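> only geometry, no sequence info:
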């Protein structure tokens, strides 16, 4: 009986040892697999980083669904997918190894060339008039009559010599440099819904999903809206400061951002856009206004905008229908293309292309005048920040700029 019990215990002990050894072997194999997995993830991440650098350098050569292998030893396929997203393009980079895929998605634009002017004023056979504490830093293209300093008491500085320009002067042409039209294109696949159909005040949609088109009438309050979403309105759209927007597109006849709003967006509004006091449209934002009707873009006191403004009309005969007003203490960080009348009292860090410069006080209106405004072209610390219009005549850029990862 004792021998049988000893045999039983021996078998049981051997079984425990076997199970333990099996677990050790399995754990070892598991950790080897995990080590291989994370090693491959590191390689795929390195592959994606190489793909990002390649895309920045050769973006114009990339066709949709282009494929490339950067490291032949690993046999990781890299796929580039380009799609329009408002003014921008979305660039999706996928590193693929067997059944594993590592993806990154970016908003892309055109990197600004180094010789962009501070100001390009259409040649209307008049002087460029400067008054008050006006300062322009950078090369300028102006009518051949050149710069004239004038004194206007309402500018706040009686000594007109305070106005100054630092840079080269070139003669502009009768028309602004031509540029490709900017149009909002809806994708073939999208999901439509009214804002009331969402049960929660947070609407998120990945750029790898189908675009959501959300209909809003009147006011947009107490919402957080991010990602692959187009907000559409058939009437003036009011964006309250309680709403936060990120990477979305706004499509409405007119858009008004109420005081203290913060966020970024691409705004397509043919009849105009208003930024009320202390409003901030952050990088990278776009404002596009193109209409055969009267249109106004107004940047009120302490408002700021970071991105690109494209204000187009249907020809020189309709320039007076477009008005762009940048009030005192308002700041534009980026580039402006204005086929209309520009009233510049605030500050622009970037480049200004405009058909006309205007100034009005309580008594008179003045042509080709900047009173107290400032323009700083291509600040050194912003050299990898600015992006510009596609195919801007004589100032065209072919290099891509990855604006942000989305």
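Alright, I've got the coordinates. Keep in mind that this is a model prediction, so the values were computed, not measured.
> all contacts plus neighbour counts: C-alpha atoms, from now on.
OK.
> any idea how far the residue in the chain sticking out farthest from the centre lies from residue 12?
Note on the chain: the largest C-alpha distance from the chain mean falls to residue 1, namely 85.8 Å (C-alpha atoms, centre = their mean). According to C-alpha to C-alpha, to the nearest Å, residue 1 and residue 12 sit 17 Å apart.
> ok, now residue 58?
Distance, residue 58 to residue 12, using C-alpha to C-alpha: 67 Å.
> Quick check: the gap between the residue nearest to residue 109 when sequence neighbours are not counted and residue 111.
In this structure, residue 109 finds its nearest non-sequential neighbour in residue 401, 5.2 Å apart by C-alpha to C-alpha, 6 or more residues apart in numbering. Distance, residue 401 to residue 111, by C-alpha to C-alpha: 5 Å.
> okay, pairing it with this:
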């Protein structure tokens, strides 16, 4: 005879509790596994969006890139759509790429210029039917494109040419026309160096001591405007243009990163450090022991008749002793007017690492680690003016790194490259 055993209600509750716990744990593991798979897929897709964004930028840099021609183009790959827009930021192209897939979005912004290679000259001297005379400790390393009259040793203040070779590279003949910059860059230089008002809809900023402003290159440009602007103890970063109707003054206490300065006169005081582009129509003066990091640019575009002809020591674009400029220097003045003073002066112990393009005269007492394109040279010594003389100056193209990205000319065959990733 079988006896019936009663199970207490508490035991059933315990069994149900255990079952519920197991069900919750199983559900948790299922949700965790599902979430892991979901986020892994999302992470992989996000990486694909980033890769597609980078690919689209590189595609736009190709010589046949549609974005170069249309300034606005779309790409699509594996369901990921990317729009690439091209603009200008000073002397550089500015590309912005926006990629999206469903709710995933990624944007990037880059400065773009032209690469350099061994085919580019260290020196291009326009053919004005007179030779280049070198004296003192002058040194030219790299290929040189010179007038038909060539290059000769000379003597200034009793100092003859000390080198054993006039050019450490090949010599070819130049023409009576100095290579011109790209037409769109020319237009942008004239715009930034001329009097202009900020675009409509942009809220101007007002700088004051110890103030700090920043603006992403993925946002509309912000402007600082005024008559005379002193940036002492001011920090400015990113997509900002400072516009003054008379003068901008930059101090060693200023912290300027990737911005643009535009004024008739720009004064950069001793010991200033930063990364920026400066555009002026009358004068840019860089003091002593300044460091302008890559990719900086100093651009002077003169339109009116110059008033400093009797003051030859006041070159419109002047770089003081001990200063280092990493980037680009440009002087423009489209006229047949004869100039009897230098328009760009690189003082003793000053260094330019990059490119110098001058449509008039250069007085080079320091060194250029890169290339020089100029209408002529000039040396001012002991009250005398020596035309087309290079005295104690150094041009060394071999010291320019292959990664340098800079200017392009209308007939350039150099590839476009990224100078800097922005933010």
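Now that the structure is in, tell me what you want to look at. If you're wondering where the values come from, they're calculated on a predicted model, not measured in any experiment.
> before we move on, what SS does residue 398 of structure 2 have?
Classification of residue 398 of structure 2 by DSSP: H, G, I helix; E, B strand; the rest coil places it in helix.
> Pretty sure it sits against residue 141.
Yes: Residue 398 of structure 2 is within contact range of residue 141, at 6.9 Å (criterion: C-alpha atoms under 8 Å).
> more neighbours, the two?
residue 141 (23 against 16; other C-alpha atoms under 10 Å).
> State whether the more buried one and residue 165 are indeed in contact, as I suppose.
No: at 9.8 Å, residue 141 of structure 2 and residue 165 do not qualify as touching, with contact defined as C-alpha under 8 Å.
> quick one on the thing from earlier: what's the match for the residue nearest to residue 109 of structure 1 in structure 2?
Following TM-score structural alignment, the counterpart assigned to residue 401 of structure 1 within structure 2 is residue 417.
> Residue 98 of structure 2 versus that match, what's the distance?
19 Å.
> So which of these two has more stuff around it?
Taking neighbours as other C-alpha under 10 Å, residue 417 of structure 2 and residue 98 compare with residue 98 leading, 23 against 20.
> Find the residue closest to the residue nearest to the spatial centre of structure 2 in space, skipping its chain neighbours.
Centroid check for structure 2 by C-alpha atoms, centre = their mean gives residue 295 as the closest residue, at 3.4 Å. Of all residues not flanking residue 295 of structure 2 in the chain, residue 327 sits nearest, at 5.0 Å (C-alpha to C-alpha, 6+ apart).
> corresponding residue for that neighbour in structure 1?
Per TM-score structural alignment, residue 327 of structure 2 is aligned with residue 307.
> how many other residues sit next to its match?
Using other C-alpha under 10 Å, residue 307 of structure 1 has 24 other residues around it.
> Could you do residue 164 of structure 2 as well?
Residue 164 of structure 2: 8 surrounding residues under other C-alpha under 10 Å.
> Next: the one 4 residues further on.
Using other C-alpha under 10 Å, residue 168 of structure 2 has 15 neighbouring residues.
> What residue in structure 1 is paired with it?
Aligned partner of residue 168 of structure 2 by TM-score structural alignment: residue 166.
> Perfect, I'm done here.
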